[in-house]
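In: Below are the sequence and a predicted model; questions follow.
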Amino acid sequence: MRHIEVHKTHRTGWLRAAVLGANDGIVSTASLILGVAAAGGSAASILVAGVAGLVAGAMSMAAGEYVSVSSQADTERSDLERERKELAADPAHEHAELTDIYVGRGLDKELASRVATQLMAHDALGAHGRDELGISETLAARPVQAALASAGTFAVGAALPLLTVLWAPESLLMYAVAGSSLLFLMLLGVLAGYTGGASVVTAAARVTFWGALAMGLTAGVGVLFGVTA
């Protein structure tokens, strides 16, 4: 019977962008709301600030992810193009280079040479890209996917504290936003840990701690400026 293993490495690209987007959406929007509320802002001004933060943040996340991941993709393409030229100019040297890589991984010289020969006959550029440069189809940079994942999850994350503002009594607004946002962050950490196959406790504790710190500092700034204004 064929044994099929299920790995989660292929999720790293979009999972990183999605978790970053959702986490930033919750933390930045909740912090913004708490800062304005602590400074004495009205419910209307708090809501306007939160919506503006959602739109600006989602666009910023999309642009930032697209630019940064595009730079990574450009570097990968440049490295592969240079490797393609080296394969055309001196295939014997490239074969020896690949052989040395496999020897370094534990194969004997003869077997490493045969493996390099067969892999280069099948897909020389793919073999060098994967084993020499560390570039594979699974982990390749995807700018559009990263941008959409970050923007979408940021908007979803930012909408959660905004919804809390709509239903929470004004007298309990700060407590409701802070408490619900910490709960949302904890759930995000659990989901991210489960999806990535990591410890859900560690993932939840990590995002909750940093979210609480960000919200606490922003609320402190709001209190300071609210008092001195």
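Out: Nice, I can see it.
In: For the rest of this, base every contact and every neighbour count on C-alpha atoms.
Out: OK.
In: in what helix or strand does A146 lie?
Out: Assigned by DSSP states H and E, A146 falls within helix 143-167.
In: Which parts of this structure are helices?
Out: All helices of the chain, identified by DSSP state H, fall at 12-38, 43-89, 91-104, 109-131, 143-167, 173-196, 200-228.
In: Helix 173-196 and the fifth one, what's the angle between them?
Out: For the pair helix 143-167 and helix 173-196, the angle between their directions (axes from the mean of the first three to the mean of the last three C-alpha atoms, to 10 degrees) equals 150 degrees.
In: Could you tell me the angle between helix 143-167 and helix 43-89?
Out: Per the same axes, to 10 degrees, the angle that helix 143-167 makes with helix 43-89 is 170 degrees.
In: before we go on, here's another structure to hold up against the first:
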Amino acid sequence: MASNDTSLNQAKFVLPNNDLEQQETSTLEIETKDFDYTKRSQWLRAAVLGANDGLVSTASLMMGVGAVKQDIKAMILTGFAGLVAGACSMAIGEFVSVYSQLDIEVAQMKRNKESNEQENNEEVEIESLPNPLQAAAASALAFSVGAMVPLLAASFIRDYKVRLGVVVAAVTFALVIFGCLGSVLGKAPVLRSVMRILVGGWLAMAITFGLTRLIGYSGL
């Protein structure tokens, strides 16, 4: 009888511990499920797209100038001007777009407050509002990072043909990296995503190079 009482007492102490462990496990699972990964994914996708835009547009500008001028200084100045102009354009566009979204969400919050629907969640909603300055800075930075790839690739190569080849090779490598990142973030097939962005970048550079060369030789 004594041994039976002892085992029962042990059971009484063991069961609460198991319940606590189950509660902690379920709490961690709930917190993991409640974590919103969509905002992180949106920012990462925006960064990848901005960097890809800077890469392709700056490389295309440099290839276009390189089609009619072999001077390295002309290519570098063109690429740098494209970087600055593109980063400013991206920042201004993103600022205006996000600020418009901010105005809409603030107006909606005021309407909700007047109708007494979401007064308790006002502080949480304010923290989740988009930040126009943050979005503009991130967009300009992403564009600049992409634009630096062809600039750095061409900066130290004097030979004209080698310079063009190195720019194309560097841009191709960067496009493959951006394609892989985009496929991971979008949960898309890697090969299809890489080929899509790669072919698009090649076409942009080839069209710019060809048309600029044609116009340059025709004397227009």
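Out: Happy to help now that I have it. Nothing here was measured: the structure is a model prediction, and the numbers come from that model.
In: related to what we said a few turns ago, need the helices of the first structure in a markdown table with mean neighbour count and distance to I4 of the first structure, can you?
Out: A markdown table is the format used below for these (neighbours: other C-alpha atoms under 10 Å; distance: least, C-alpha to C-alpha, whole Å):
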| stretch | mean neighbour count | distance to I4 of the first structure |
| --- | --- | --- |
| helix 12-38 | 24 | 20 |
| helix 43-89 | 17 | 30 |
| helix 91-104 | 17 | 25 |
| helix 109-131 | 17 | 22 |
| helix 143-167 | 22 | 27 |
| helix 173-196 | 20 | 18 |
| helix 200-228 | 17 | 25 |
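In: between the ones you listed, which one is nearest to H3 of the first structure?
Out: helix 173-196 (21.3 Å; C-alpha to C-alpha).
In: Tell me which other helices or strands that closest one touches.
Out: Helices and strands touching helix 173-196 of the first structure, by 3 or more C-alpha pairs under 8 Å, 6 or more residues apart in numbering; DSSP states H and E, are helix 12-38, helix 143-167, helix 200-228.
In: show me the contacts for the spatially most central residue of the second structure.
Out: Centroid-nearest residue in the second structure, with C-alpha atoms, centre = their mean: A47, separated by 1.8 Å. By C-alpha atoms under 8 Å, 6 or more residues apart in numbering, A47 of the second structure lies in contact with A138, S139, A142.
In: can you rerun that using 6 Å?
Out: Residues in contact with A47 of the second structure (C-alpha atoms under 6 Å, 6 or more residues apart in numbering) are A142.
In: aligned partner of it in the first structure?
Out: Counting by TM-score structural alignment, A47 of the second structure lines up with A18 in the first structure.
In: what do you get for V98 of the second structure?
Out: Alignment note: V98 of the second structure maps to V69 in the first structure; criterion TM-score structural alignment.
In: So the counterpart of V65 of the second structure in the first structure versus L54 of the first structure, what's the distance?
Out: Matched to the first structure by TM-score structural alignment, V65 of the second structure sits across from V36. Distance, V36 of the first structure to L54 of the first structure, using C-alpha to C-alpha, to the nearest Å: 15 Å.
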